[in-house]
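Enquirer: The following comprises the amino acid sequence and a computationally predicted model.
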Amino acid sequence: MAEPADVLAETFRTEWPRLVSAAMRLLGDLQAAEDVVQDVLVSALDRWPLSGVPANPAAWLMTACRNRALNRIRDEGRARDRTAGLAALLDVAAPEEPYAPAIPDDRLRLMFICCHPVLPLDAQAALTLRMVGGLSTVDIARAWHVPESTMAQRIVRAKRALAQAKVPFEEPSGEELSGRLPGVLDVIYLIFNEGYLAARGDQLTRPPLAAEAHRLARLLTDLLPAQPQAWALRALIAFHRSRDGARLDGAGDLVTLEHQDRGRWDRVLIGEGQHALARAHGDAPLVLQARLAEYHASAPSFADTDWAGIIACYDALLAGEPSAVLELNRAVAVAMADGPDRALPLLDALVAEPALARTHRVWSVRADLLRRLGEDRRAAADYDRALALVDNDVERRYLTDARSTLRST
């Protein structure tokens, strides 16, 4: 039988959006809602080990959140002013018509609510990832390549800005949905990134996060079928997830794209990606990234990959918004297309980039290029730098094994 703390952790992770949504609907304040939900977590941690796990843990948490939120309203002397608005929730009077939200999914609805235009786009995404996406502040900071303290301050400022602007807890609809879509796309994309390649821990991936991002992307295309970037995100995720079955060997070790068994790729997901990409017209960044993924997914072998097409996509992305991470990925494509000697100067120019200072990736890529060129001593030094920064155990094993193959170190 699972321990109460384990059941609580899993239930809390999956139910968090609904709990925050229910508390916010009552309180009308994001920070207050988060405080209520956190209080309920503490209460459950105290009670469940003694009284046992409830028959329906999710329902227990929801009831506790609603009751605590209502008690908070009463304690603050605001019950009289909110009686009319709370009538339906308190079963005082039945509404004339049942509430039918425009966004049927709790998590997606809360994402649209949190991605409020009063906040800058990066603050929208950071706050929503923390409140709804299931990512820790550490995870979010890594996604932006900034210190954890910087990201924590950004999230606090976002909460404060919403409170000061007295932003109501209201579900957007119509044109508001399209206006908030960029922030929601960023959130789902970053959730998927963490699910596809975990920044830390003993697993290469976090499958529940990747699957949830894919589910949300599918819901987005149902909700906004005329939005090409929603289709592009769905295509991007489908193409990447199609390789899930080939990314690890039987021992749980990393298998790079070059050596994956393409017969194990999921053709149904590749087909979904191609169908979605066909509806993602234009040259927006997500569309270009989906095309990049399609080049890989459609290549019959690694040697037959259209590296020139991939480089052209990176050039178009960089023309729109310079990015050290994109430059790094482009350098890998140049190495595959023209040889490691042509790509090495590109890597040399990136090692001092602040955006890459906290990641092992630039060092691991340069180490691999140096290994291919036979410069084992320099490759070993770069593998050591990468190993000092990597936090994912599967990637660490891969880098350690790669370093051990060098002849003279």
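Expert: Now that the structure is in, tell me what you want to look at.
Enquirer: hey, let's count contacts and neighbours off CA atoms from now on
Expert: Will do.
Enquirer: pretty sure residue 310 is touching residue 333, no?
Expert: Yes - if you go by C-alpha atoms under 8 Å, residue 310 and residue 333 touch, sitting 6.9 Å apart.
Enquirer: Please point out which parts of stretch 130-137 sit buried.
Expert: 130-135, 137 (16 or more other C-alpha atoms under 10 Å).
Enquirer: brain fart, stretch 402-409
Expert: Those would be 402-403, for stretch 402-409 by 16+ other C-alpha under 10 Å.
Enquirer: What of stretch 27-45?
Expert: For stretch 27-45, by 16+ other C-alpha under 10 Å, it's 27-34, 36-38, 40-41, 44.
Enquirer: on that earlier part again, which one's more surrounded, residue 310 and residue 333?
Expert: The neighbour comparison of residue 310 against residue 333 (other C-alpha atoms under 10 Å) goes to residue 310, with 24 against 21.
Enquirer: residue contacts, that one?
Expert: Going by C-alpha atoms under 8 Å, 6 or more residues apart in numbering, residue 310 touches 292, 295, 333.
Enquirer: is it true that the last one touches residue 311?
Expert: Yes - contact between residue 333 and residue 311 holds when scored by C-alpha under 8 Å: they sit 6.2 Å apart.
Enquirer: Common neighbours of these two, please.
Expert: Between them, residue 333 and residue 311 share no contacting residue, judged by C-alpha under 8 Å, 6+ apart.
Enquirer: could you pull out the helices for the stretch 101-250 of the chain?
Expert: 106-114, 121-131, 137-144, 148-164, 175-196, 207-223, 228-241 (DSSP state H, counting those that start in this stretch).
Enquirer: next up, a second structure to put side by side with the first:
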Amino acid sequence: MEPGHDAVAETVRVEGTRILATLIRTVGDVQLAEDAVQEATLAALGAWPVTGVPPEPRAWMTVTARRKAIDIIRRERARADKERDSTRLIELGRTDIVPAAVVQDDLLRLIFTCCHPALSPPTRVALALRTLCGLSPTQIAGVMLTTEAATAKRLTRARQKIAAARIPYRVPPEAELPERLPAVCGVVHSLYTSGHAPVEGQTAYDVDVCAEAIRLAELLHELLPEQQMPTAVLALLLLTEARRPARLDADGDVVTLDQQDRSRWDNAAIARGIDLLNDSLLRSNQQADAYQLQAAIAAEHARAATYDTTDWTEILRLYELLVSVAPSPAADLGLAVAAAEAKDTTAGLALLSELTPSPRWHAVRAELLARDHRYDEAVGELTKALEGPSTDAERRHRERRLELFRAAAD
């Protein structure tokens, strides 16, 4: 790929959501804004390899996207509401760069628009993953366990509903926040998860996506400091991200939790995450939500000086609460692992037997079987795990484990 093309890809990856959010505020139309940003990207791919990368790539892309939006509006002038179009054209004709503070507000507006109660919960997540994360319909389908065609239809209907219902592009008033916050927090958490634990791909995690999710969580916490849920989400993300530097070795291969160099963990992030968790719990009237429970689990791991000193009994208790409050495949797997650690492998395997198999289910079961020296069965389970989607790093890790189990079985 040419250097100019690399710069375009980097700009879209890092700044694309900000450019889109600002443009949506101006034009009031998600689809039009997405089309304009896409056309600006194509223009950059044609221009930058020839003219060189501009000094301020985001500014170039923003101004170009505005111009492309003007072109699109003029092409469609035959439709109604010309007065609104004239107002939008005046706004789009500006060449000044939007201040950073305004861009931050635009992102919050975009989050709340994606999470409007008029949209169904799956649609909110799909739309946010598309607009906030820039994920393709194929990637979203993988995250949401549906088909690409169904995802594309869902996104189209969502954009049409936003336009037809004139869903406002704004942060809602305080009275509406309790209804909207769970969806917004869910989207921010999904965004982080898509970067921290991708279903497949070359990289084990996307640093920029994780950083963007944490930044959005910081904005939500700053906007709503008295609300327990955004505080808990930020705590969870910080406590999880604090361990990221030790997740891979120098060759990019997976390092499991029991083998990680804990001196590489970010102690400042851990300390702040625990403080935020405690602050959130004080506001919850002793009724923890799913984010507080997940953050509490992450805090238990972070507090342990070594893997052997981890308080697995407390982690098991927290997972039992989590499964009762917000059951999910990930929580169910975590409960099985915690039971195996706090009790024995028989307890973990018993819980696994009650769950629906998946690639990660097979991988977890293989590890527990290997602990009981049932290597032939472990080989079979890990072989099944390798048949499903995974990141390159995860696949390499499973292949190495498979070789060890085969050798032990022989």
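Expert: Yep, it's here. Quick caveat: nothing in here was measured; it's all calculated off a predicted structure.
Enquirer: TM-score for this pair?
Expert: Remark: TM-score between the superposed chains equals 0.89 [TM-score structural alignment, normalised by the length of structure 1]; 399 aligned residues with a C-alpha RMSD of 2.7 Å.
Enquirer: returning to what we had before: could I get the helices of the stretch 101-250 of structure 1 as CSV with distance to residue 393 of structure 1?
Expert: Formatted as CSV, the helices of the stretch 101-250 of structure 1 follow (distance: least, C-alpha to C-alpha, whole Å):
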stretch, distance to residue 393 of structure 1
helix 106-114, 30
helix 121-131, 24
helix 137-144, 16
helix 148-164, 21
helix 175-196, 15
helix 207-223, 16
helix 228-241, 21
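Enquirer: Could you single out the most deeply buried of those helices?
Expert: helix 228-241 (a mean of 28; mean count of other C-alpha atoms under 10 Å).
Enquirer: tell me, how many neighbours does residue 166 of structure 2 end up with?
Expert: With other C-alpha under 10 Å as criterion, residue 166 of structure 2 counts 11.
Enquirer: what about the closest residue to residue 244 of structure 2 other than its chain neighbours, distance to residue 321 of structure 2?
Expert: With C-alpha to C-alpha, 6 or more residues apart in numbering as the criterion, residue 244 of structure 2 has its nearest non-adjacent residue at 7.3 Å, and that residue is residue 265. Distance, residue 265 of structure 2 to residue 321 of structure 2, by C-alpha to C-alpha, to the nearest Å: 27 Å.
Enquirer: Could you do residue 163 of structure 2 as well?
Expert: For residue 163 of structure 2, the distance to residue 321 of structure 2 - C-alpha to C-alpha - is 41 Å.
Enquirer: Taking the centroid of structure 2, which residue is nearest it?
Expert: Structure 2 has residue 191 as the residue nearest its centroid, 1.8 Å off, counting by C-alpha atoms, centre = their mean.
Enquirer: So what does it match up with in structure 1?
Expert: Using TM-score structural alignment as the criterion, residue 191 of structure 2 maps onto residue 191 of structure 1.
Enquirer: Let me see the ranges of the helices in the stretch 251-400 of structure 1.
Expert: With DSSP H, counting those that start in this stretch as the criterion, the stretch 251-400 of structure 1 has helices at 267-278, 285-298, 307-320, 324-338, 340-348, 361-372, 376-389, 393-404.
Enquirer: For the ones you listed, give me JSON lines that also has distance to residue 152 of structure 1.
Expert: Listed next are these as JSON lines, based on distance: least, C-alpha to C-alpha, whole Å:
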{"stretch": "helix 267-278", "distance to residue 152 of structure 1": "35"}
{"stretch": "helix 285-298", "distance to residue 152 of structure 1": "27"}
{"stretch": "helix 307-320", "distance to residue 152 of structure 1": "29"}
{"stretch": "helix 324-338", "distance to residue 152 of structure 1": "22"}
{"stretch": "helix 340-348", "distance to residue 152 of structure 1": "31"}
{"stretch": "helix 361-372", "distance to residue 152 of structure 1": "24"}
{"stretch": "helix 376-389", "distance to residue 152 of structure 1": "21"}
{"stretch": "helix 393-404", "distance to residue 152 of structure 1": "25"}
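Enquirer: what number of residues lie near the aligned residue in structure 1 for residue 308 of structure 2?
Expert: Using TM-score structural alignment as the criterion, residue 308 of structure 2 maps onto residue 303 of structure 1. Counted with other C-alpha under 10 Å, residues neighbouring residue 303 of structure 1 total 11.
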